[in-house]
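Chemist: below are the sequence and a predicted model for it; my questions follow.
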Amino acid sequence: MISVSKALSIISEVLYTPKTKTVLLKDTNGLRLSKNIPTPIHMPPFRQSAMDGYALLLHDKNTYQIIGEVKAGDADDYSLLPGQGVRIFTGARVPDNANTIVIQEKVIRSENTITINEEIHQNQNIRATGEQIKKGDIALEKGTKISPAGIGFLAGLGITDLEVFVPPSAAIITTGNELIAPGQKLQEGKIYESNSVQLQAVLEQFQIKEINKYIVQDEYESTKETIRQAIKNNDLVLISGGISVGDYDFVKEALSELGTEELFYKIKQKPGKPLFFGKNKETFIFALPGNPASSLTCFYIYVIPVIQKIMGDSASAGLKRTLKSLTKDFIKKGDRAQFLKAKVSNETVEILEGQSSAMLHSYAVANALVFIPENISKVDKDSLVETILLPD
């Protein structure tokens, strides 16, 4: 059995070369760039009006002759003489020799003449060519996570597709004779299967869409064959249940026979002690505890850093951690580290009732986990505790 810190260290040292592919810009939300994106044009591509008003060539008087009009999208240019100007609108191309724009609210117009009633300065209300970014500069760097704003920014540069890190294909294998699918009639001795549903949901939070689900009974050969197929066809395999030491827990034996490299097995923590992490060729494998809360906690703490590695997120190492003030005293039983379902509110965190590894109700309202190291047995109210923020 190893410590939490040792398990996380092993995960951090695992080597993986992320896969890449070219994707339409509209489909890249939440993915990460696999290379720098140079800017193909200046932005804006021409001197652009920032306001509705008048583009002028300054002279020493406060009256100007208006000789034309430029709307957004017009390609016409005007060569102004000192004391001349054009009516102009936001986003329109500014005439080459205009050197200021005065907003419409600050002038008095009479037919083709305007009188300005405020002091004006050169280049006011003019967006310079390349003011936002210049052609050839890096628009977004390798590893940047694409957001809706990023998609809009790149679309404005005329970019239509991107090379991104590919989300892994994932398999979820659910083991257990006692499990039946939600929607079926609940029989004596059976329970509804929930782990694959929650694991699929959290995988999808990380933009993983290719998810293959398998169900296997507690029988060795079928367990081994199902795992074999999952390893063959997926980058990431999550196995729910069957990893403990009961008479009908066959997962670890099957993984060993299939040639899986064991990177660690069993962590000194609660919940989730019987967690297995290994690698078979290029496929990462987690055998998660069968209890729903244990399974989800192990995913949040250990699977997410591996997903980040696969998806080219070299800057992250799991979920965000912070320090929050505890709302009441907490006494830890036993000598294992604990991950406790909790709720953050501003600068405080409350440890919730219902910490059993089988209980999801408290998880359903939690937005954080509080981590209590193995060497700490009591935490006083108002003490700062390490708090792991769950994904939105």
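Modeler: Nice, thanks for sending it over. Numbering: from 1, shown residues only.
Chemist: switch to C-alpha atoms for all contacts and neighbour counts from now on
Modeler: OK.
Chemist: how about the spatially most central residue of the chain: what's its closest non-neighbour residue?
Modeler: The chain has residue 30 as the residue nearest its centroid, 5.5 Å off, counting by Cα atoms, centre = their mean. Nearest residue to residue 30, sequence neighbours excluded (Cα to Cα, 6 or more residues apart in numbering): residue 146, at 5.2 Å.
Chemist: who's in contact with the host helix or strand of residue 67?
Modeler: When elements are assigned from DSSP states H and E, residue 67 belongs to strand 63-70. When contacts are defined by Cα atoms under 8 Å, 6 or more residues apart in numbering, strand 63-70 is touched by residues 56, 76, 83-89, 92-94, 112-116.
Chemist: which of these count as buried?
Modeler: 56, 83-89, 92-94, 114, 116 (16 or more other Cα atoms under 10 Å).
Chemist: for the protein, which helix is longest?
Modeler: Counting by DSSP state H, the longest helix found in the chain is helix 220-233.
Chemist: part of a helix, is residue 201?
Modeler: Yes. Counting by DSSP: H, G, I helix; E, B strand; the rest coil, residue 201 is located in a helix.
Chemist: gap between it and residue 296?
Modeler: 11 Å (Cα to Cα, to the nearest Å).
Chemist: still on that earlier bit, quick one: which of the contacts of strand 63-70 sit in strands?
Modeler: 56, 84-88, 113-116 (DSSP state E).
Chemist: could these be laid out in a markdown table, adding distance to residue 373?
Modeler: Shown next, in a markdown table, are those (distance: Cα to Cα, whole Å):
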| residue | distance to residue 373 |
| --- | --- |
| 56 | 69 |
| 84 | 74 |
| 85 | 71 |
| 86 | 70 |
| 87 | 69 |
| 88 | 65 |
| 113 | 77 |
| 114 | 74 |
| 115 | 74 |
| 116 | 70 |
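Chemist: and here's the other structure:
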Amino acid sequence: MISEQEARERVLAAISCSKEESLPLLKSLGRFAAADVLATVPLPGFDNSMMDGYAVQSRALGFAKVVGEQPAGAQLDLVCGEGEAIRIFTGAPLPAGADAVVMQEDVERTGDSIRWQESLQAGENVRHRGADLCEGQMILKVGDKLTAGRIGVLASQGFTSIRVIKPPRVAVLSTGNELIAPGLPLSAGQIYNSNGFMLQALLMAQGIEDISSSHCQDDFDQTVQTLKQLLATHDVVLLSGGVSVGDHDQIKPALQALGIKPDLWRVNVKPGKPFLFAQHEGKLIFGLPGNPVSSYVTYQIFVKPALMKRMGARQVEPTRLRVVSAQSLHNDGNRPHYLRGILKEGAFRVQGLQESHALFALSQADALLRLEAGATVAAGEPVEVLI
């Protein structure tokens, strides 16, 4: 049994990015950049007015004669001389000679003359060329996530498409004679297959869309054949159940029959000890425990970072937050324990049952607290949680 840290490092060391592809900007939302991008268009692209008003010379003494009008959208090449003003609108190019804009609310206009009370500073109410973004400035780095804001910046540079990393095609395979699909009537001893749906939802939340889902019984031949088919058509196979040492756990024997030796199996963590990771001809295989909380936790701490790296993300580790514990906590076990809980007003509190089968308690949680073996945390003590 190896440590959680060693397991994560070994998994991440085995991961390389998927292939690149070029996508239209809006199709790239949520993907990760495959190349650095530099600005070619300054923002703003020209000196312009921050608001509706009058463009003037800042040294003017509180009055000026209106000699023209500059709307947004067209450069009229107007010139503002001494003692003159140009009527101007938000976003309109600043006329030559003017270096400030006086707000229309601060102006009294009589015919072609305007007056204002307050003195002006050079640059007042003016957006200067390149103040936000200069030519040559880095606007996107390899591994940056394409957010709405970044797509907006790319559009401001005239881009219509962007090179991104293509997400992997993932197969979710659940195993177990006791599992049946939701919607069917339950018989004695049967349960609904919640893990298959939960894992698909976790993948979708991570931005992976090409997902297939299948199920096989605790049958060696069927498991071998199903794994063989999935590895031929997918980049990643995510297994739920069947990775432990029970008489009906067929995953390890099936992998062995296919000539696949696990890179690691059994990790010193609770829940999730029987976590498995293997590779086969560039394909990735993750074996998660069958208990839903164990499956969820091992996905968060091992699978998600690995898939983030495969998708090209620069930041692959989970988001961590320093808070305080709302209660006294103790781990009397011999493995680090990920407690499920809720964050409220900067404090973490354990939520519901902490057994590995407690799916409802998990559904109410929004954070994980890793408590070392034998460790005690006092109420009010600072702790670090995974969001």
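Modeler: It's in. Because the structure is a prediction, the values reported are computed rather than measured.
Chemist: overlay them and tell me the TM-score.
Modeler: Once the chains are laid over each other, their TM-score by TM-score structural alignment, normalised by the length of structure 2 reads 0.95; 387 aligned residues with a Cα RMSD of 1.8 Å.
Chemist: thinking again about what came up before, tell me who's in contact with the residue nearest to the centre of structure 1.
Modeler: 145-147, 206-207.
Chemist: can you get me a residue count around the nearest residue to residue 47 of structure 2 once chain neighbours are set aside?
Modeler: In space, and not counting its chain neighbours, residue 47 of structure 2 is closest to residue 128: 4.4 Å by Cα to Cα, 6+ apart. By other Cα atoms under 10 Å, the residues close to residue 128 of structure 2 number 17.
Chemist: I'd guess residue 239 of structure 1 is in a strand, am I close?
Modeler: Yes. Secondary structure of residue 239 of structure 1 (three-state DSSP): part of a strand.
Chemist: how close does it sit to residue 289 of structure 1?
Modeler: Distance from residue 239 of structure 1 to residue 289 of structure 1, by Cα to Cα: 8 Å.
Chemist: same question, residue 97 of structure 1
Modeler: On the measure of Cα to Cα, residue 97 of structure 1 and residue 289 of structure 1 end up 72 Å apart.
Chemist: neighbour count winner among the two?
Modeler: Looking at residue 97 of structure 1 and residue 289 with other Cα under 10 Å, you find the greater number of neighbours at residue 289, namely 26 against 16.
Chemist: how close does the more buried one sit to residue 339 of structure 1?
Modeler: 14 Å.
Chemist: ok, residue 306 of structure 1 next?
Modeler: For residue 306 of structure 1, the distance to residue 339 of structure 1 - Cα to Cα - is 19 Å.
Chemist: residue 332 of structure 1 now?
Modeler: 11 Å.
Chemist: now residue 371 of structure 1
Modeler: 5 Å.
Chemist: the more surrounded of the two?
Modeler: Ranked by neighbour count (other Cα under 10 Å), residue 371 of structure 1 and residue 339 place residue 339 first, with 24 against 17.
Chemist: might you report the residue contacts of the more buried one?
Modeler: Applying Cα under 8 Å, 6+ apart, the residues contacting residue 339 of structure 1 are 269-271, 297, 369-372.
Chemist: quick revisit: between residue 201 and residue 296 of structure 1, who's got more neighbours?
Modeler: Per other Cα under 10 Å, whichever of residue 201 of structure 1 and residue 296 has more neighbours is residue 296, with 23 against 13.
Chemist: which non-adjacent residue is nearest that one?
Modeler: residue 199 (7.3 Å).
Chemist: kindly report the same for residue 158 of structure 1.
Modeler: Spatially, and ignoring its direct neighbours in sequence, residue 158 of structure 1 is nearest to residue 40 (7.8 Å; Cα to Cα, 6+ apart).
Chemist: which residue in structure 2 aligns with that neighbour?
Modeler: Matched by TM-score structural alignment, residue 40 of structure 1 corresponds to residue 40 in structure 2.
Chemist: hang on, the earlier thing: contact partners for the residue nearest to residue 47 of structure 2?
Modeler: By Cα under 8 Å, 6+ apart, the neighbours of residue 128 of structure 2 are 44, 46-48.
Chemist: check residue 130 of structure 1 too.
Modeler: 42-46.
Chemist: quick one: residue 208 of structure 1 and residue 200 of structure 1, what's the gap?
Modeler: Residue 208 of structure 1 is 9 Å from residue 200 of structure 1, by Cα to Cα.
Chemist: likewise for residue 111 of structure 1?
Modeler: Counting by Cα to Cα, the gap from residue 111 of structure 1 to residue 200 of structure 1 is 67 Å.
Chemist: next one: residue 133 of structure 1
Modeler: 40 Å.
Chemist: do the same with residue 317 of structure 1
Modeler: Going from residue 317 of structure 1 to residue 200 of structure 1 by Cα to Cα gives 21 Å.
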